[in-house]
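Chemist: Predicted model and sequence follow; I will ask about them next.
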Amino acid sequence: MTLSRSLIPDLGRLQAFESAARHGSVTQAGRELNLTQSTVSRQIRELEAQLGITLFERVRQRVVLSEAGRKFLPDARKLLEQGEAAMLRAMAGSKAALLRLATLPTFGSRWLVPRLPGFLQAHRGVALDIASRSAPFDLEDQGFDAAIHYGQPIWANATCRYICQEVIVPVASPALVEAEPPRTPDDLTRLPLLHLATRPKAWVDWFRQAGVETQAAFQGHRFDQFTMVIQAAHAGLGVALLPLYLIEQELAAARLRVVVDLPLPTENGYHFVMPNSKLDHPVANELYHWIVSQVGA
């Protein structure tokens, strides 16, 4: 990669600009950065010269962002945040093999993280940097080594490796169904249903598999995260279609129960995604094989 030196930003100048913009004062920026007022002013002038634009209008004792300055400020802040994040990642992995993993929020919090002690015990020289993501993104651009993906095995500039299929079951709080336990799929049409907003046809598919046609499949409360659907079911708000792996603890503790034993395999699956430029990443490959072994167990 060849970059033009004249276009590479100086982080010190960006920091002076951002601080002065936030405070509306070069003096306050100097105090925050432990620099003299003249040094901050010089750094801002040098940045303006590099950009070829005026970033501030000087109004009495204050500095006010120009139109160009207002447009540039979000990008400057992003560059500073990225620089800080890069330093933190390097420091975190200075004595360990660092793996940056993106995962679906509920999969990460309810299935992956509780099992990670086993992986880390077997890989003591590994440090993990895990972030939640709900949709495909540019892995390389955002610096990730791998991602957990639910859907079809399609991801731009990356390779998807199969983990498992998902199986969902209808569950509810025991208190909701205690008085009159449902015995057939048709019985569920008379109970309130809970929906995941990103899977609006899940109940339609489940009832169709059971041979039941009903408008009730579209009715009920909607939530945009599995975590909220689980909590809503636990609170007795209705019957939810949930993946078995997400509710292991609730089923074991009898906080939720399967109300009709008719599992539905979904058309999508879980995949371990790696950018094509990092297919030989040793820790990511170890993690993939470990996850598959945990699913099998």
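Modeler: It's in. Residues are numbered from 1 along each chain as shown.
Chemist: make it CA atoms for all contacts and neighbour counts henceforth
Modeler: Fine.
Chemist: Run a quick check on residue 189 versus residue 219, I expect a contact.
Modeler: No: look at residue 189 against residue 219 with CA atoms under 8 Å: they stay out of range, at 9.6 Å.
Chemist: More neighbours: which of the two?
Modeler: Taking other CA atoms under 10 Å, residue 189 and residue 219 do not tie; residue 189 has more neighbours (18 against 13).
Chemist: The closest residue to the more buried one other than its chain neighbours: what secondary structure?
Modeler: Closest residue to residue 189 apart from its sequence neighbours, by CA to CA, 6 or more residues apart in numbering: residue 216 at 5.7 Å. Under DSSP: H, G, I helix; E, B strand; the rest coil, the three-state class of residue 216 is helix.
Chemist: burial of residue 216, as a residue count?
Modeler: That count, for residue 216 with other CA under 10 Å as the rule, works out to 16.
Chemist: and here's the other structure:
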Amino acid sequence: MRRKIPSTAALIAFESAARHQSFTKAAQELSLTQGAVCRQIAALEAFLNVELFRRSRRGVLLTEAGQSYARRVAGQLDAVERDTLAVMGQQGAMSIELAVVPTFGTQWLLPRLKDFQRLHPEITVNLTNRTRPFLFADTAFDAAVYFGDGDWSGTRAHLLMGENPMPVCSPALLNGQAQLSAEQIAQLPLLQQTTRPYAWRQWFSAQGLNTPRDMAGPRYELFSMLAQAAIHEMGVALIPPFLIRRELAEGRLVVALDQALTDDDRAYYLIVPERKSESAALNAFRDWLVTEAAQYRQQPA
């Protein structure tokens, strides 16, 4: 089936003219005559059967339809250019597009990636934030690091580590005490994590408490947001200590009570689609990451 797509030359001419709001400047940028730019845009308008510019004695202005189309075309041309440059620059190199939960990626994975690059300089690992599961078939991702039960259809899950969050807060909330009791924590504002809505309920249950307001409080999607809210004395947050090592070391956050929430059903996993299981680059990254995680789990708390 023939695709309903206008010529690339017409789209490039339109994007340039829309960005400059000028056919003359577009012609200069593209090393074309002004007449050539006019013909390309006229052909595009005829193809779309939509007026993209309004002509006047003072020049040209985008119509409302033209403004909307220009934003979309610019984004698509940028993506094509990025992909083209990536292919041109590979020259035998390999790359991995990895979806990763944000705070884990920045606080644990990124500081270690230099070791993988040293071992495999021919492989580039690109990271993109994703906080929730998705369909690999609908994305360009080769693998994902996510927190869950490891049950992801059509994939193979490789265990990395548990989370084991602990209640942390600003030292100002301790009021001079070394730690707080679970009952005292229950009286403080509880900072909630969007993707772990029952975390506080599970933690209080493990302490033998039934707290009516265990699901109340402001919700944040990322652990980094929780950490900032806790630093600014907005309440107590359940955060895995390995994600806030710097904040704990600098004393901006303290452990409110040395009792971790253990969850045997959920952990961080590397998820690899079965159709990618033969990828040499992915297998090298998987072996390195699983080994790094195993060594980390064996370290003292």
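Modeler: Yes, it's here. All figures in this text were calculated on a predicted structure; none of them were measured in a lab.
Chemist: quick one: the residue nearest to residue 189 of structure 1 and residue 181 of structure 1, what's the gap?
Modeler: Counting by CA to CA, to the nearest Å, the gap from residue 216 of structure 1 to residue 181 of structure 1 is 18 Å.
Chemist: what's the answer for residue 295 of structure 1, then?
Modeler: Counting by CA to CA - residue 295 of structure 1 and residue 181 of structure 1 are separated by 31 Å.
Chemist: More neighbours: those two, which one.
Modeler: Using other CA under 10 Å, the more surrounded residue of residue 295 of structure 1 and residue 181 is residue 181, with 14 against 11.
Chemist: pretty sure that one is in contact with residue 259, am I right?
Modeler: Yes: Residue 181 of structure 1 lies in contact with residue 259 (CA under 8 Å); the separation is 7.4 Å.
Chemist: how about the nearest residue to residue 195 of structure 1, chain neighbours excluded?
Modeler: Using CA to CA, 6+ apart, the nearest residue to residue 195 of structure 1 is residue 222, at 4.7 Å.
Chemist: cool, and residue 19 of structure 1?
Modeler: residue 29 (5.1 Å).
Chemist: Give me the most central residue, structure 2.
Modeler: Central residue of structure 2 (CA atoms, centre = their mean): residue 129, 1.0 Å from the mean position.
Chemist: show me the contacts for the aligned partner of that residue in structure 1.
Modeler: Under the alignment (TM-score structural alignment), residue 129 of structure 2 maps onto residue 132 of structure 1. By CA atoms under 8 Å, 6 or more residues apart in numbering, the contact list for residue 132 of structure 1 reads 102, 103, 104, 105, 108.
Chemist: Could you pick out which of those residues are located in helices?
Modeler: residue 105 (DSSP state H).
Chemist: before we move on, back to that, could you check which helix or strand contains the residue nearest to residue 19 of structure 1?
Modeler: helix 26-33 (DSSP states H and E).
Chemist: List the buried residues of the very next helix or strand once past that helix.
Modeler: With elements assigned by DSSP H and E, the helix or strand that comes after helix 26-33 of structure 1 is helix 37-51. Buried residues in helix 37-51 of structure 1, counted by 16 or more other CA atoms under 10 Å: 40, 41, 43, 44, 45, 47, 48.
Chemist: How many neighbouring residues does residue 19 of structure 2 have?
Modeler: Count around residue 19 of structure 2 with other CA under 10 Å applied: 16.
Chemist: counterpart of the residue nearest to residue 195 of structure 1 in structure 2?
Modeler: Counting by TM-score structural alignment, the partner of residue 222 of structure 1 is residue 219.
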